[in-house]
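# Give the three-dimensional model of this entry:
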Amino acid sequence: MKLATWNVNSLTVRLSQVEEWIKKAKPDLLLLQETKQENIKFPHEAINALGYKSIHNGQKTYNGVAIISKYELLDIQNNIPGFEDGQKRMIAATVNTNHGKIRIVCVYVPNGQSVDSDKYFYKLDWLKHFTLWLKNEMLSHPDIIIAGDFNIAPQDIDCHDPEAWKNNVLVSKREREAFQKIIDLGFSDSFRAMNPSEIQYSWWDYRMAGFRRNLGMRIDHILTNKNLINKVTMSAIDKEPRKSERPSDHTPVIIEI
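Here you go, the predicted structure:
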């Protein structure tokens, strides 16, 4: 089974890139973030034409998450239950694979803007409620994969210049602690588990020739529970889509189980 996550930074702009990548990579599951589309605008027909099913939790202009799947998508959950939030940042579904039933959770964690802003505290609050929901979700779903744009570089190795970014969003102590609390529930960062010392990034700023100069961060993650991490055979970052004309500032992250 191949699963990938990709923040596409507007599916309206990059649908053709997503279609091309699906045809080339042939994932069983593709999780998208920042679709920036209302549900009525999501291109289900185009996805169906490629042989996939799809679900979407979106809004106009901002946010939006989707799961594209070869499998039937069951027991769908939009947003974090009990957390009042108008922003569309999470969607979950269960799929029945050769490895049994797996709960798939697609997330687009808030960016946080700056550590002294209201958006930063919203990010921490969102992560707190997400972690509480996830802890409960684990009681009824033994196997879970969480994937998406976490907007957190978990370690200094995941940031091109840790000293320059020190005490900023994406790398701040409180964000990293929140990420670790998810890991502590019983999850593994699949890329780092398979590539302990590899320096690779999944996001590069459009400004300052960030991609050409490799001024990036690894902020897109696929977390698997401990049972599944033992079955992961590959975890990689595909930089090719970032080389496209008018690319997303993120690129796909992939695992194979």
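
# drop to CA atoms for contacts and neighbour counts, all remaining ones
Fine.

# Apart from its neighbours in sequence, what residue is nearest Asn9?
Spatial nearest neighbour of Asn9, excluding adjacent residues (CA to CA, 6 or more residues apart in numbering): Glu34 at 4.9 Å.

# residues near that neighbour, how many?
26 (other CA atoms under 10 Å).

# Thought Val65 was touching it, still the case?
Yes. In this structure, Glu34 is within contact of Val65 by CA atoms under 8 Å, at 6.2 Å.

# Find residues that contact each of those two.
Residues within reach of Glu34 and of Val65 at once, by CA atoms under 8 Å, 6 or more residues apart in numbering, are Tyr108.

# mind checking how far the helix or strand harbouring Lys135 is from the chain centre?
Using DSSP states H and E, Lys135 maps to helix 118-140. Distance of helix 118-140 from its chain centroid, counting by CA atoms, centre = their mean, to the nearest Å, is 15 Å.

# Pull out the buried residues from it.
Burial within helix 118-140, assessed by neighbour count using 16 or more other CA atoms under 10 Å, is assigned to 120-121, 123-124, 126-128, 130-131, 134.

# Now do the helix or strand following that helix and helix 118-140, the angle between them.
Per DSSP H and E, helix 118-140 leads on to strand 144-149 as the next helix or strand towards the C-terminus. For strand 144-149 and helix 118-140, the angle between their directions (axes from the mean of the first three to the mean of the last three CA atoms, to 10 degrees) works out to 160 degrees.

# which strands and helices sit next to strand 144-149?
Taking 3 or more CA pairs under 8 Å, 6 or more residues apart in numbering; DSSP states H and E as contact, the helices and strands that strand 144-149 lies on are strand 2-7, strand 29-33, strand 100-108, strand 220-225.

# could I get those strands as a markdown table with distance to Ala153 and mean neighbour count?
What follows is these, written out as a markdown table (distance: least, CA to CA, whole Å; neighbours: other CA atoms under 10 Å):
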| stretch | distance to Ala153 | mean neighbour count |
| --- | --- | --- |
| strand 2-7 | 15 | 24 |
| strand 29-33 | 17 | 27 |
| strand 100-108 | 14 | 21 |
| strand 220-225 | 8 | 25 |
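
# Show me the one of those that comes nearest Glu45.
When those are compared by CA to CA, strand 29-33 sits nearest Glu45, at 15.9 Å.

# Provide the contact partners of the closest one at residue level.
2-9, 63-70, 106-108, 147-149.

# one more time with 7 Å
Among residues not part of strand 29-33, those counted as contacts by CA atoms under 7 Å, 6 or more residues apart in numbering are 2-8, 63-70, 106, 108, 148-149.

# Could you also give me the structure for this second sequence? I'd like to compare it with the first:
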Amino acid sequence: MKIATFNINGIRSRIDALLTWLEREAPDIVCLQELKATDAQFPAAAIENAGYGALWHGQASWNGVAILAKGSQPILSRRGLPGFENDTHSRYIEAAVHGLLIGCLYLPNGNPQPGPKFDYKLEWFERFNAHAAALLKSGHPVVLAGDYNVVPTDEDIYNTRSWLKDALLQPESRAAYARLLAQGWTDALRKKYPEERIYTFWDYFRQHWQTNSGLRIDHILLSKDLAPKLQDAGVDKWVRGEPHASDHAPTWVVLKESRGRKKASEA
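Model prediction:
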């Protein structure tokens, strides 16, 4: 089973790119972030025609998350984080898909820091970590996939020099991510490639894509029972090289199928 996360950076303007990627790579489950579209503006018909069921949590102009399932309809578990009901940002959606519980997140960027945006980032992170701990204790097979807006270590960025003041690299951000992993989650991409520099994001400035000056901020975390099923992981870098591309590339994992469960294409 192939599970992917992709910050689309505007689903209405990049729907063709999304459909091309879905057709070429055929992931079974997709977590999308930064839809920048209201619920009514979400291109549900186009995604359905591509063979995917979808759930989404939209917001005008900013944020927004969605979960897609090949040949199936995701079953909604929750929209938003528990205990954070007054949050006006659409940043989290959770659903049961193909026998898994999938949490799709778009963690706050936090810039500029210090300031209220960074305070919000840290508060959101703590709420998310608390929910993640509860999910882990539930015993369900869980995948937490999305744009975490955290560069975990200096090995996850081309060079720290221009980013030292950025919220993505602050000690508080990294410490929150480390506490999340310490619960027992496996960072799938880093597990598969423990020594390699792998990037998922290249901003639009200073030829960063052309020079492979990237950051790893899109992560897929696996619960303890799923970690042994990890077969492969990677980044579809070709998507970032397409015209009018998102500044992120899809990040994915392949998990060994449980016995008795057919692939979506066979169902």
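
# After superposition, what is the TM-score?
Here the TM-score for the pair of chains, by TM-score structural alignment, normalised by the length of the first structure, is 0.95; 253 aligned residues with a CA RMSD of 1.2 Å.

# can I assume the residue nearest to Asn9 of the first structure is in contact with Val8?
Yes. At 6.0 Å, Glu34 of the first structure counts as touching Val8 under the criterion of CA atoms under 7 Å.

# In the second structure, what range does stretch 177-191 of the first structure match?
In the comparison with the second structure, stretch 177-191 of the first structure aligns to the range 175-189 (TM-score structural alignment).

# gap between the two ends of the matching stretch?
The first residue of stretch 175-189 of the second structure is 19 Å away from its last residue (CA to CA, to the nearest Å).

# swap in stretch 203-217 of the second structure?
With CA to CA as the measure, the first residue of stretch 203-217 of the second structure is 12 Å from its last.

# chain center to that stretch: distance?
The answer for stretch 203-217 of the second structure is 19 Å, by CA atoms, centre = their mean.

# matching residues in the first structure for it?
Against the first structure, the aligned range for stretch 203-217 of the second structure is residues 205-219 (TM-score structural alignment).

# Show me the contact partners of the matching stretch.
Contacts made with stretch 205-219 of the first structure from outside it, assessed by CA under 7 Å, 6+ apart, are listed as 149-153, 158-160, 200-204, 249.

# if we can go back for a sec, can I get the helices and strands packed on strand 144-149 of the first structure in TSV including distance to Gly82 of the first structure?
Rendered in TSV, the data for those read as follows (distance: least, CA to CA, whole Å):
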stretch	distance to Gly82 of the first structure
strand 2-7	26
strand 29-33	22
strand 100-108	17
strand 220-225	23
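
# Quick one: closest of these to Val13 of the first structure.
Put simply, out of those the one that sits nearest Val13 of the first structure is strand 2-7, at 12.5 Å, with distance taken as CA to CA.

# Can you give me the distance of Lys88 of the first structure to Arg207 of the first structure?
For Lys88 of the first structure, the distance to Arg207 of the first structure under the criterion CA to CA works out to 27 Å.

# out of the two, which sits in the busier spot?
Looking at Lys88 of the first structure and Arg207 with other CA under 10 Å, you find the greater number of neighbours at Lys88, namely 24 against 9.

# And the more buried one, how far from Lys243 of the first structure?
Lys88 of the first structure is 28 Å from Lys243 of the first structure, by CA to CA.

# And for Asp75 of the first structure?
Asp75 of the first structure is 37 Å from Lys243 of the first structure, where distance means CA to CA.

# For the second structure, which segments count as strands?
For the second structure, applying DSSP state E gives strands covering 2-7, 29-33, 52-57, 65-70, 75-79, 92-97, 100-106, 142-147, 186-187, 218-222, 230-235, 251-255.

# The ones you listed into TSV, with extra columns for distance to Asn86 of the second structure?
Rendered in TSV, the data for the strands of the second structure read as follows (distance: least, CA to CA, whole Å):
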stretch	distance to Asn86 of the second structure
strand 2-7	24
strand 29-33	20
strand 52-57	15
strand 65-70	17
strand 75-79	12
strand 92-97	13
strand 100-106	17
strand 142-147	22
strand 186-187	30
strand 218-222	26
strand 230-235	35
strand 251-255	30
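
# about what we covered before: any idea how far the match of stretch 177-191 of the first structure is from the chain center?
Its chain's C-alpha centre lies 14 Å from the corresponding centre of stretch 175-189 of the second structure when counted by CA atoms, centre = their mean.

# So which bits of it are buried?
When neighbours are counted by 16+ other CA under 10 Å, the buried residues of stretch 175-189 of the second structure are found to be 176-177, 180-181, 183, 185-189.

# So which of the helices and strands packed on strand 144-149 of the first structure is nearest Pro43 of the first structure?
Pro43 of the first structure sits nearest to strand 29-33 of all these, at 12.7 Å, using CA to CA.

# distance from the closest one to the second structure after superposition?
Relative to the matching residues in the second structure, strand 29-33 of the first structure has an average distance of 0.6 Å after the fit, by mean CA distance after the TM-score superposition for the first structure.

# residues in the second structure aligned with that strand?
Strand 29-33 of the first structure falls opposite residues 29-33 of the second structure when the two are matched by TM-score structural alignment.

# chain center to that stretch, what's the gap?
Put simply, stretch 29-33 of the second structure sits 6 Å off its chain's centre (CA atoms, centre = their mean).

# swap in stretch 14-33 of the second structure?
Mean C-alpha position of stretch 14-33 of the second structure versus that of the full chain (CA atoms, centre = their mean) differs by 13 Å.

# How far does that stretch stretch from one end to the other?
Stretch 14-33 of the second structure end-to-end distance (CA to CA) = 12 Å.

# and Gly64 of the first structure, how many neighbours does it have?
Residues near Gly64 of the first structure, counting by other CA under 10 Å: 30.

# Please name the nearest non-neighbouring residue to it.
According to CA to CA, 6+ apart, the nearest residue to Gly64 of the first structure is Gly58 (3.9 Å).

# Break down the stretch 151-257 of the first structure into its helices, ranges please.
In the stretch 151-257 of the first structure, the helices defined using DSSP state H, counting those that start in this stretch lie at 162-165, 173-184, 190-194, 226-229.

# Make TSV out of those helices and add distance to Asp220 of the first structure.
Rendered in TSV, the data for the helices of the stretch 151-257 of the first structure read as follows (distance: least, CA to CA, whole Å):
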stretch	distance to Asp220 of the first structure
helix 162-165	17
helix 173-184	12
helix 190-194	10
helix 226-229	17
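
# Now the residue nearest to the spatial centre of the second structure. Nearest residue, chain neighbours left out?
When CA atoms, centre = their mean is applied to the second structure, the residue found nearest the centroid is Gly146 (1.3 Å). Nearest residue to Gly146 of the second structure in three dimensions, chain neighbours excluded: Leu105, at 4.8 Å (CA to CA, 6+ apart).

# Check the contact between that neighbour and Ala132; I expect there is one.
No. In terms of CA under 7 Å, Leu105 of the second structure does not count as a neighbour of Ala132; the distance is 11.4 Å.
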